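# Sharing a sequence plus its predicted fold:
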Amino acid sequence: MLPRTKRITLIAFITLLMFQSCDRKQEETKNESPVEFNQKLQDELRKMAEIDQIAAYIPQGKYKEMTNEEWNSFKDSVFTTHQIRLKEIFDKHGFVGFDLAGEEGSFNFWLMVQHSDHNPDFQGKVLADMRIKMEKGNASKRNYAYLTDRVNKNLGKKIIYGTQVSYNEYGQAISRPLEDSANVNERRAEVGLESIEEYLNRMTVSHFEMNKENMLKKGITEPKLYKVPNE
């Protein structure tokens, strides 16, 4: 039997561990408490995304009257201003999950983070929190894959899922340098993406249609496609 003094010390130590365990459980319960849906945030993100989509593509409507300098200035202003607001939202809520702003709000937040290429450190922080929520079913696996590749590209690293592309002289989409390219389709399937061949073909067709006049001038009359596995 232990001496009385040692028994008291052991009991005190065990009691302390019990209190610490209770504190941890209370903290975990607090962190996992239900999030209240934020309609105001969803509406704000929708309006921001509408402007983002104007800036993300070629000039349309009244924007076609802008000079290249004016257009580029407009785009930079939109993406920079949005990123400041996105950081404020992120600092308060972390990545915007389905529970906070619905699938629409979560998508719009992710979409604008995708276009915050001028601040890859911010994109990386968002990605880390998005992974946590994605693993709990509170964020899109597909969108997580796209943001992963975006961050890696912006940091000069190889991409993982093959979602970032460039185009060769025939207008055919080609993946940027890939990590473990032999198993890319397995990774894509895990997050609900089609095969990389199908994806590259889709991007090739889209590129061809957007640049059809120039393609025809080069003598390219149709998109150059990859053979899709199991077709």
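Yep, it's here.
# C-alpha from now on. contacts and neighbour counts both.
Noted.
# Would you tell me which helix is longest in the chain?
Longest helix in the chain by number of residues, with DSSP state H as the criterion: helix 4-31.
# what sits up against the following helix or strand past it?
Sequence-wise, the next helix or strand downstream of helix 4-31 (DSSP states H and E) is helix 39-56. The set of residues external to helix 39-56 that reach it, using C-alpha atoms under 8 Å, 6 or more residues apart in numbering, is 60, 74-75, 78-79, 82, 101-102, 104-105, 108-109, 111-112, 115.
# just the buried members of those?
Neighbour counting by 16 or more other C-alpha atoms under 10 Å classes 75, 78-79, 82, 101-102, 105, 108-109, 111-112, 115 among these as buried.
# one more structure, for comparison:
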Amino acid sequence: MKNIFLIITCMLMISCASRKMTVSQKETVLKELKYIYDIDQKFAGLPPKGLIDQYGNKKGWEIFLAQRDSVGNDNQKRIKQLYQQYGYLGLNQVGEKETDFWISIQHADNDIAFQKQMLKVLKKEIRKNNAPKIHYAMLEDRIAVNLKQKQRFGSQVTYNKIGQAIPKIGLIDSVNVEKLRKEYDMPSFKKYYNDMTIMHFEMNKEQLKKNGINEPQLYK
């Protein structure tokens, strides 16, 4: 029995050791994470003006979305490989670049099973202070919306006819959402939704003005 225990212990130690990074490996990982984050953000907004000018709005959007899907799939492969080799790359391993690792998990909407797996992992990492609580909350909401379910935290938004941010699909508990958001280190509901409303207005200013909306419609 003692021998079996020693063997299992050694296997666990080897497994943990294989997840540690040398200085050289860390440099490579950080470069990979920077690439993943930069290209994710490149396709996070609107299509480039040049693309719309060349192909028109409809075709331009189709090309842009196809490119975004391709980039997203490639990023997911990269993240899965990193996770398989090093485990969750959290604050203790890569510092603030944990966000660069998490972002592609958050955007892996075509692989909800993977998102669910990472949500469980995140819960454990948060207990070890290796990931911010807000990333757990945002991923939980993302999964809920992907499953056509209401959210707990209200991090996923859509916009009404006047360009005002509203919770996508709705909230589970609107009465206690502020308390819950505070517990997970999230900005207040009002501030977050006003910030999102302002951003949406700036990105869609021309169309909103055509509809008679000349300024962001903020929550009072």
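Sure, I can see it. In this text the structure is predicted, and so the values were computed from the model without any measurement.
# Nearest to T5 of the first structure among the buried ones among the contacts of helix 39-56 of the first structure?
A101 (57.0 Å; C-alpha to C-alpha).
# Can you tell me the closest non-neighbouring residue to the closest one?
Q42 (5.0 Å; C-alpha to C-alpha, 6 or more residues apart in numbering).
# who's in contact with the residue positioned nearest the centre of the second structure?
By C-alpha atoms, centre = their mean, the second structure has its centre lying nearest to Q106, at 3.0 Å. By C-alpha under 8 Å, 6+ apart, Q106 of the second structure lies in contact with 115, 138-139, 142.
# ranking those by neighbours, who comes first?
R142 (25 neighbours; other C-alpha atoms under 10 Å).
# For the aligned partner of that residue in the first structure, give its distance to P120 of the first structure.
Using TM-score structural alignment to pair residues, one finds that R142 of the second structure aligns to R150 in the first structure. Distance, R150 of the first structure to P120 of the first structure, by C-alpha to C-alpha, to the nearest Å: 9 Å.
# What of G61 of the first structure?
31 Å.
# the more surrounded of these two?
P120 (19 against 6).
# For that one, give me its contacts.
151, 154-155.
# Now do the same for it: its match in the second structure.
P120 of the first structure maps onto I112 in the second structure, by TM-score structural alignment.
# swap in T204 of the first structure?
So, by TM-score structural alignment, T204 of the first structure is matched to T197.
# Check which element follows the helix of greatest length in the second structure along the chain.
Among all segments of the second structure classified by DSSP H, the helix with the greatest residue count is helix 57-86. Later in the chain than helix 57-86 of the second structure, the nearest helix or strand by DSSP H and E is helix 91-94.
# And the equivalent of K133 of the first structure over in the second structure, how far from G90 of the second structure?
Residue pairing (TM-score structural alignment): K133 of the first structure is matched to E125 of the second structure. E125 of the second structure is 8 Å from G90 of the second structure, where distance means C-alpha to C-alpha.
# More neighbours: which of these two?
Shown here are E125 of the second structure and G90; by other C-alpha under 10 Å, G90 has more neighbours (23 against 20).
# What is the aligned counterpart of that one in the first structure?
Matched by TM-score structural alignment, G90 of the second structure corresponds to G97 in the first structure.
# and what of V157 of the second structure?
Using TM-score structural alignment, V157 of the second structure sits opposite V165 in the first structure.
# now swap in E32 of the second structure and tell me
By TM-score structural alignment, E32 of the second structure lines up with E44.
# what's the helix or strand E206 of the second structure falls within in contact with?
Per DSSP H and E: E206 of the second structure is located in helix 205-210. Here helix 205-210 of the second structure makes contact (C-alpha under 8 Å, 6+ apart) with 162-163, 201, 214.
# do the same with stretch 81-100 of the second structure
18-21, 26, 29-30, 33-34, 36-37, 101, 121, 125, 129-131.
# buried set for the helix holding E206 of the second structure?
205, 208.
# again with stretch 17-31 of the second structure
In stretch 17-31 of the second structure, the ones that count as buried by 16+ other C-alpha under 10 Å are 19, 29-30.
# now swap in stretch 216-231 of the first structure and tell me
Here stretch 216-231 of the first structure shows 223, 225 as buried, counting by 16+ other C-alpha under 10 Å.
# go on, stretch 5-21 of the second structure?
Buried residues in stretch 5-21 of the second structure (16+ other C-alpha under 10 Å): R19.
# same question, stretch 154-161 of the second structure
So, applying 16+ other C-alpha under 10 Å, buried residues of stretch 154-161 of the second structure: 154-157.
# Which ones among those residues map onto strands?
Here DSSP state E is the test, and these give V157 as lying in strands.
# quick one: which of the buried residues of stretch 154-161 of the second structure is nearest N57 of the second structure?
V157 (23.2 Å).
# for the contacts of helix 39-56 of the first structure, which one is nearest K30 of the first structure?
Nearest to K30 of the first structure among the contacts of helix 39-56 of the first structure, with distances taken as C-alpha to C-alpha, is A101, at 20.0 Å.
# end-to-end on stretch 163-182 of the second structure?
26 Å.
# again with stretch 203-219 of the first structure
Termini of stretch 203-219 of the first structure sit 20 Å apart (C-alpha to C-alpha).
# Now do the buried residues in the helix or strand harbouring K123 of the second structure.
Assigned by DSSP H and E, K123 of the second structure belongs to helix 112-127. Neighbour counts over helix 112-127 of the second structure (16+ other C-alpha under 10 Å) mark 112, 115, 118-119, 122-123, 125-126 as buried.
# Just put those residues in TSV and tack on distance to K59 of the second structure.
Compiled in TSV, the buried residues of helix 112-127 of the second structure are given as follows (distance: C-alpha to C-alpha, whole Å):
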residue	distance to K59 of the second structure
I112	28
Q115	30
M118	35
L119	36
L122	38
K123	41
E125	42
I126	43
